[in-house]
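Novice: next comes the sequence, and after it the predicted model I'd like to discuss.
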Amino acid sequence: MKTYTFLLAIFLLSANVHAQVNTWNGKKCTVVLTYDDAISQHLDNAVPVLDSLGLKATFYVTAYSAAVRDRLNDWKKLASNGHELGNHTLFHPCIGNTPGREWVRPENDLSQYSVARMVNEVRMTNTFLQALDGKTQRTFAFTCGDMKIGDSAFITPLKNDFVAARAVRHELHKINEIDLYNVDCYMVNGESAEQIIAWVKKAMDTQSLLVLLFHGVGGGNSLDVSIPAHRKVLQFLKQNEKDIWVAPMLEVAEHVKTWQSQGSKK
């Protein structure tokens, strides 16, 4: 009886490990690389390294960004090379009536928006992005992590417009724990390559989803990562691709949606 119990325990443990590994296309974890606000340094400093390593990322585009207006063809080329253009609103509104948000311009103060205005601007951005990449499936990223106008979660009337929406919190989640309209991420703000790689290793250890949020890459935003640190992180991901699935947010979100709808039978 003891031998049977022991063998059963080994079988169940093995089955559990197998299921966890197969959760992420046979890899230990998933990493999504996201870049916010449509900054020229993304095109100049991030994309060449991504392309040289064959890694695909998600770029959350604020349509009114100067780098978008001035470099439309570069953003089109980025999409044609397999990167995702995500929706990061038309004007990047944020709640301005809180401490530390003095930089928010009155016309872009989300606290002064109506839900209808936000919905209209977000949908207009989807139309703009479709003109760039021809796609109708898309993901969204909350600006400044702000998710409500007053007491209303403005993503609610937009759920049919997006497969997923990314928030801003330092948390990891296993596939069954992920809320696709509140996907957590780790925001990079001056961390070293070693610190960021430690986040990746934690995701590997816990079979979790890690979404990395970059703003500036070697400049362009006060929330910055150095070019050498950025390159070293991407090289680590490439060197460990047998254990790490790196894909754009849309692809990962569709995988999570399918897995959650089917459960572990997938």
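Specialist: Ah, there it is. Numbering: from 1, shown residues only.
Novice: C-alpha from now on. contacts and neighbour counts both.
Specialist: OK.
Novice: tell me where this structure has strands.
Specialist: Taking DSSP state E, the strands of the chain run over residues 29-36, 58-61, 84-87, 139-141, 148-149, 152-153, 164-166, 186-187, 209-214, 216-217, 224-225, 244-246.
Novice: now for the second one, which elements pack on it?
Specialist: Under the contact criterion of 3 or more CA pairs under 8 Å, 6 or more residues apart in numbering; DSSP states H and E, the helices and strands touching strand 58-61 comprise strand 29-36, strand 84-87.
Novice: now do 10 Å
Specialist: strand 29-36, helix 72-80, strand 84-87, strand 139-141, strand 209-214, helix 249-262 (3 or more CA pairs under 10 Å, 6 or more residues apart in numbering; DSSP states H and E).
Novice: same check on the fifth one?
Specialist: Using 3+ CA pairs under 10 Å, 6+ apart as the contact test, the elements touching strand 148-149 are helix 115-133.
Novice: then the first one?
Specialist: Identification of packing neighbours for strand 29-36 by 3+ CA pairs under 10 Å, 6+ apart yields helix 2-22, strand 58-61, strand 84-87, helix 193-206, strand 209-214, strand 216-217, strand 244-246, helix 249-262.
Novice: how about the helices and strands packed on strand 58-61, which one is nearest residue 43?
Specialist: helix 72-80 (7.4 Å; CA to CA).
Novice: included below, for side-by-side comparison, is a second structure:
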Amino acid sequence: MTTPRLLLGLCLCLAAAAVVADDHAPAPYPWPGGARAAVSLAYDDALPTHLDTAIPALDRHGLHGSFYLVMSADTVRTRLADWRAAARRGHELGNHTLFHACSAQGADRSWVSPAQDLDTMTVAHVQAEVLLANTMLHAIDGSTEFTFTVPCGDRNAGDGDYVSGLAPHMLGIKLGAGAVVPDMRTLDRHAVPVAVPQGSTGAELIALVEAAGRQGTMVNFTFHGIGGDHLAVSREAHEALLAFLAAHRDRYWTATFREQMRWVRDVERAAAP
């Protein structure tokens, strides 16, 4: 039979053990305003639905996204004023190369043209194109710090890895699969994992945000079409995600990827010996 004294002793032992455990647990990652996690809303390929659907929806909810422009895209040529206006309202215009070169290898890559086959290009050539895209972004909106999403997640040109050499020129690089960052303190800002939703429901997108909140890290969405174009999610799913984030601003820091990587960089510098 457990006596009150013994029960009290057990409770004190458990409390002491919890204190010891807490002493060894890492401190929560210091997101702005005490937020639980960060959320990056990114949109690749400079698609018409970004200007016509995504940006108006973000503006209605007071949220900012990162739009990765392929500089040869029709919307960059024909709707440059709209992209500049989006940048003035706080959205990021990011680097997605000049021509979106990808490897032609694989059953799903028949759309890659010979002129944009990464397998036939040199590292020097691809890096020169990416840096020229930075110059063009500066000309569009005056940016001096840049982030990059690697087209198709393909980092190897014909003669080697072209992405690693871009690190000095980028605050952050989105590369690789995986929605929720497992540990912010070991995150490589130049190899940030992303989720690429296609046909996802609003509930599925929100579940990823909540998973990031439980881990205290971040989730990186890379959308393509919104209610149209390719690799699309529905307007309804996108709207449900934005409404959730707008309603929980205190929990989830939704900002441009550039702002978030600037914050992560500064935390890294403060923690350096």
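Specialist: The structure has been received and is ready for your questions. Only a predicted model underlies this, so the values are computations on that prediction, with no experimental measurement involved.
Novice: centroid residue for structure 2?
Specialist: Closest residue to the average C-alpha location of structure 2: residue 220 at 3.7 Å, with CA atoms, centre = their mean.
Novice: and it, what's its match in structure 1?
Specialist: Aligned by TM-score structural alignment, residue 220 of structure 2 pairs with residue 211 of structure 1.
Novice: give the contact list for that match.
Specialist: For residue 211 of structure 1, the contact set (CA atoms under 10 Å, 6 or more residues apart in numbering) comprises 30-34, 166-172, 183-187, 199-200, 203, 246, 248-249.
Novice: mind running it again at 8 Å?
Specialist: Contact analysis of residue 211 of structure 1 by CA atoms under 8 Å, 6 or more residues apart in numbering lists 31-34, 184-186.
Novice: next one: residue 19 of structure 2
Specialist: Residue 19 of structure 2 makes contact with no residue, according to CA under 8 Å, 6+ apart.
Novice: rewinding a little: residue 259 of structure 2 versus the residue nearest to the centre of structure 2, what's the distance?
Specialist: Distance of residue 220 of structure 2 to residue 259 of structure 2, computed by CA to CA, to the nearest Å: 13 Å.
Novice: and what of residue 79 of structure 2?
Specialist: 25 Å.
Novice: equivalent analysis for residue 202 of structure 2, please.
Specialist: Residue 202 of structure 2 sits at a distance of 25 Å from residue 259 of structure 2 (criterion: CA to CA).
Novice: residues making contact with stretch 160-168 of structure 1?
Specialist: Against stretch 160-168 of structure 1 from outside (CA under 8 Å, 6+ apart): 123, 137-142, 144-145, 180-187, 250, 253-254.
Novice: 7 Å - rerun?
Specialist: With contact meaning CA atoms under 7 Å, 6 or more residues apart in numbering, stretch 160-168 of structure 1 is reached by 137-142, 145, 180-185, 187, 250, 253.
Novice: also stretch 230-238 of structure 2?
Specialist: The set of residues external to stretch 230-238 of structure 2 that reach it, using CA under 7 Å, 6+ apart, is 197-202, 224-227.
Novice: quick one: residue 247 of structure 2 from residue 49 of structure 2, how far?
Specialist: Distance from residue 247 of structure 2 to residue 49 of structure 2, by CA to CA: 24 Å.
Novice: ok, those two, which is more surrounded?
Specialist: More neighbours surround residue 49 than the other of residue 247 of structure 2 and residue 49, with 20 against 12 (other CA atoms under 10 Å).
Novice: what lines up against the more buried one once you look at structure 1?
Specialist: Under the alignment (TM-score structural alignment), residue 49 of structure 2 pairs with residue 41 in structure 1.
Novice: likewise for residue 59 of structure 2?
Specialist: Alignment note: residue 59 of structure 2 maps to residue 51 in structure 1; criterion TM-score structural alignment.
Novice: got the helices and strands packed on strand 58-61 of structure 1 as a markdown table, with distance to residue 7 of structure 1 columns?
Specialist: As requested, those are exported to a markdown table (distance: least, CA to CA, whole Å):
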| stretch | distance to residue 7 of structure 1 |
| --- | --- |
| strand 29-36 | 28 |
| helix 72-80 | 51 |
| strand 84-87 | 46 |
| strand 139-141 | 45 |
| strand 209-214 | 32 |
| helix 249-262 | 29 |
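Novice: name the nearest residue to residue 134 of structure 2, sequence neighbours excluded.
Specialist: Distance criterion CA to CA, 6 or more residues apart in numbering; nearest residue to residue 134 of structure 2, sequence neighbours excluded, is residue 95 at 6.5 Å.
Novice: no further questions, thank you.
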